[in-house]
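Asker: sharing a model that was predicted from the sequence below.
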Amino acid sequence: MRMPTWIRRHLAALRALLVFTVLLGAVYPLAVFAVGQLPGLNGKADGSLVKSDGRVVGSRLIGQSFTDANGDALRQYFQSRPSNAGDGYDPTSSGASNLGPESVVDTLPDPKLIAAGKEDGNAAQSLLTQICERGKAVGEREGVDGRRPFCTPGGVGAVLAVFGTRTADGTVPAPTRVVSLNEQDGVVRAPFMATYKGVKVELARYGEDYAMGKVVPIRGNAPDKPAVPADAVTASGSGLDPHISPAYATLQVKRVATARGISTAQVEELVKANRTGRALGFMGEPVVNVLTLNIALDERFPVQK
């Protein structure tokens, strides 16, 4: 007796399900796992884990912070580039700030909340202020000029709101009012510049609307080529970059050598040993792995306690 067509179709579908379940659910994953365990591939397949003193301390593919409980940089270690992934280098929150070059105006915090020791969840720093703040902090830590274009000496974006009649090209030749948008009244004593085109510059006040003013970034007198490299003040797209540029590594050599009581030549030797060139000889830029460099420092020149 011939089975009905609908039963034959269901049996064929069941056979296909069983076959593909075995192939794709068991055979293929086992084959991939087996290939990953081959010599030369097993380390990468297992996450490129790095061990020190017999224990896993991280992955050479994921960055991490080298700071104390207060978030301050440990002077005996090379510092990684900034991270916007969660609280920093969180693989579960990988991502960038999504702020672009036009992000130059901060959202100021409520001074009442700050006075009460609370955080204002609505406050936010612009990308420009983040870069300025980091540049200032790195400059102070490394003992170099941390100034950057369009940044105030206090480490925020040097941006004005200029009020007055605009010409056809959008400029305001005769301002009637000028406000320093990222410097808050009650937080700083005076704006980064006293006057603009003969008009006194005011500090920004929380709650005031400056949307009608023309936003004017002020370059200032920072050097054309800042002493602090770009990767020291900007986060990577993933927020997990484990590398820094050779320039940023070089900037930190003196501090690390002093903290460990060794010569800069000894530190530079380890920096060179943990530097990798361009991928395939032409893609990307040379980089230094911060984790493996710091481990090498601890192994060769441990800090005397």
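Answerer: Structure received.

Asker: contacts and neighbour counts: CA atoms only from here.
Answerer: Fine.

Asker: can you map out the strands along the stretch 201-305 of the chain?
Answerer: Using DSSP state E, counting those that start in this stretch, the strands assigned to the stretch 201-305 of the chain run over residues 214-217, 243-244, 275-276, 287-289.

Asker: which among those strands is found nearest to V178?
Answerer: Proximity to V178, assessed across these by C-alpha to C-alpha, is greatest for strand 214-217 (9.4 Å).

Asker: let's bring in a second one:
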Amino acid sequence: MRKSTWIRQHLAALRALLVLTVITGIVYPLAVFVIAQVPGLHDRANGSLIESGGEVVGSSLIGQSFADADGKALAQYFQSRPSAAGDGYDPLSSGASNLGPESIVDTLNADPSNAKPSLLSTVCARSKEIGDREGVDGSRPFCTEDGVGAVVSVIGPRDTNGAVSHPVRVVSVNQACPAQPFVATYLGVRVECAKPGEDYSVGRIVPIRGDAPADSAVPADAVTASGSGLDPNISPAYAAIQVARIAKSRDISEDQVRQVLDAHTAGRTLGFLGEPRVNVVELNIDLDNRDPPRG
């Protein structure tokens, strides 16, 4: 009797396994595949791939780097936003740098190639580079003219609020010696450059705003990576400051470049979701199709 019950229970479990395997392992995936082939869904379901000259050259969902082997921006192309995904836009290593707004002090090293910049210095360096490349003012608040975070360590006795009213030493913590500090004095004390390997956390870390405009000519998306590191879009503001460089490189008018840019500028989704955006991958491919780069 017990054996018969045991057999029936196991046969019922086996039938349930077979039925669920057919439904979830065959019927459901097949139904999803068939629905995905419906016109209007087909391209998205297959990766939103972009073809040019009969070859797949990318996806409209994943950004690309438009730089040479040394990482230098190619003058004839619109530049994407930075990426922290692997070596850049690696879909197998999507992710961000995980650095937050409190990351303002660099880890200096006698060998500059082994230094670890803070998020602030990374943003400052990118803004300066883009400003120089695009011919606009790349200065930002809390950034030095040479493109690092404008941060000092104020060393001395502290009051009950933690402030140092009479400092005995002030160090520009992100400017390695023999760099010239971005300010000569602070609270009447000469500012020193930082010595790699020396710890200045004993002092009060103070970011210095400087006289840069609150709204930089270089937009925020030009100097910060997306959460996934794969975002193919940039803001229309970042695209706009690149027009002159691209027109000059391709030997065409700025109006011609703007016409292509306007064709690839999308507004807010449904009129209120997200921000206006420009798909850099599609834009650069269209530019090459309309006007191949010279040389």
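Answerer: Perfect, I can see it now. It should be emphasised that the depicted structure is a prediction, and the values quoted were computed from it without experimental measurement.

Asker: distance to V178 of the first structure and mean neighbour count for the strands of the stretch 201-305 of the first structure - can I get that in a markdown table?
Answerer: Putting the strands of the stretch 201-305 of the first structure into a markdown table (distance: least, C-alpha to C-alpha, whole Å; neighbours: other C-alpha atoms under 10 Å) gives the following:
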| stretch | distance to V178 of the first structure | mean neighbour count |
| --- | --- | --- |
| strand 214-217 | 9 | 18 |
| strand 243-244 | 40 | 24 |
| strand 275-276 | 48 | 16 |
| strand 287-289 | 44 | 23 |
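
Asker: so for Q252 of the first structure, which of the ones you listed sits nearest?
Answerer: Comparing those by C-alpha to C-alpha, strand 243-244 comes nearest, at 10.9 Å.

Asker: could you export the strands of the stretch 201-305 of the first structure as CSV, including distance to G154 of the first structure?
Answerer: Below are the strands of the stretch 201-305 of the first structure laid out as CSV (distance: least, C-alpha to C-alpha, whole Å):
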stretch, distance to G154 of the first structure
strand 214-217, 15
strand 243-244, 26
strand 275-276, 34
strand 287-289, 30
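
Asker: which of these sits closest to A161 of the first structure?
Answerer: strand 214-217 (4.8 Å).

Asker: and that closest one, which stretch of the second structure?
Answerer: With TM-score structural alignment applied, strand 214-217 of the first structure matches the range 204-207 in the second structure.

Asker: name the residues that touch that stretch?
Answerer: Residues from elsewhere that reach stretch 204-207 of the second structure, judged by C-alpha atoms under 8 Å, 6 or more residues apart in numbering: 104, 142, 149-155, 162-164.

Asker: neighbours of N114 of the second structure, how many?
Answerer: 10 (other C-alpha atoms under 10 Å).

Asker: show me the contacts for it.
Answerer: L108 are the contacts of N114 of the second structure under C-alpha under 8 Å, 6+ apart.

Asker: for it, give its distance to T144 of the second structure.
Answerer: Going from N114 of the second structure to T144 of the second structure by C-alpha to C-alpha, to the nearest Å gives 21 Å.

Asker: helices and strands around the top strand by length along the second structure, which ones?
Answerer: Ranked by residue count, the top strand of the second structure under DSSP state E comes out as strand 169-176. In terms of contacts (3 or more C-alpha pairs under 8 Å, 6 or more residues apart in numbering; DSSP states H and E), strand 169-176 of the second structure is packed against strand 151-155, strand 189-194.

Asker: just say which of these is most tucked in.
Answerer: Highest mean neighbour count among those (mean count of other C-alpha atoms under 10 Å): strand 151-155, with a mean of 25.

Asker: what's it aligned against in the first structure?
Answerer: The aligned range for strand 151-155 of the second structure is 159-163, by TM-score structural alignment.

Asker: mean shift of the matching stretch relative to the second structure?
Answerer: Superposed on the second structure, stretch 159-163 of the first structure shows a mean distance of 0.4 Å to its aligned residues (mean C-alpha distance after the TM-score superposition for the first structure).

Asker: stretch 35-45 of the first structure spans what distance, first to last residue?
Answerer: 9 Å.

Asker: list the buried ones in it?
Answerer: Within stretch 35-45 of the first structure, the residues scored as buried using 16 or more other C-alpha atoms under 10 Å are G36.

Asker: over to stretch 221-239 of the second structure?
Answerer: Neighbour counts using 16+ other C-alpha under 10 Å place 221-226, 228-239 of stretch 221-239 of the second structure among the buried residues.

Asker: got it, and stretch 81-89 of the second structure?
Answerer: Buried, per 16+ other C-alpha under 10 Å, within stretch 81-89 of the second structure: 81-85, 88-89.

Asker: right, and the helix or strand after the one helix or strand S4 of the second structure maps to?
Answerer: Secondary structure assignment for S4 of the second structure, by DSSP states H and E: helix 2-22. Helices and strands here follow DSSP H and E; after helix 2-22 of the second structure, the next one along the chain is helix 28-36.

Asker: what about that next one, how far off from the first structure?
Answerer: Following superposition, helix 28-36 of the second structure is found to deviate from the first structure by 0.5 Å on average (mean C-alpha distance after the TM-score superposition for the first structure).

Asker: give the buried residues for that helix.
Answerer: A36.

Asker: so the helix holding S4 of the second structure versus helix 28-36, what angle?
Answerer: Counting by axes from the mean of the first three to the mean of the last three C-alpha atoms, to 10 degrees, helix 2-22 of the second structure lies at 20 degrees to helix 28-36.
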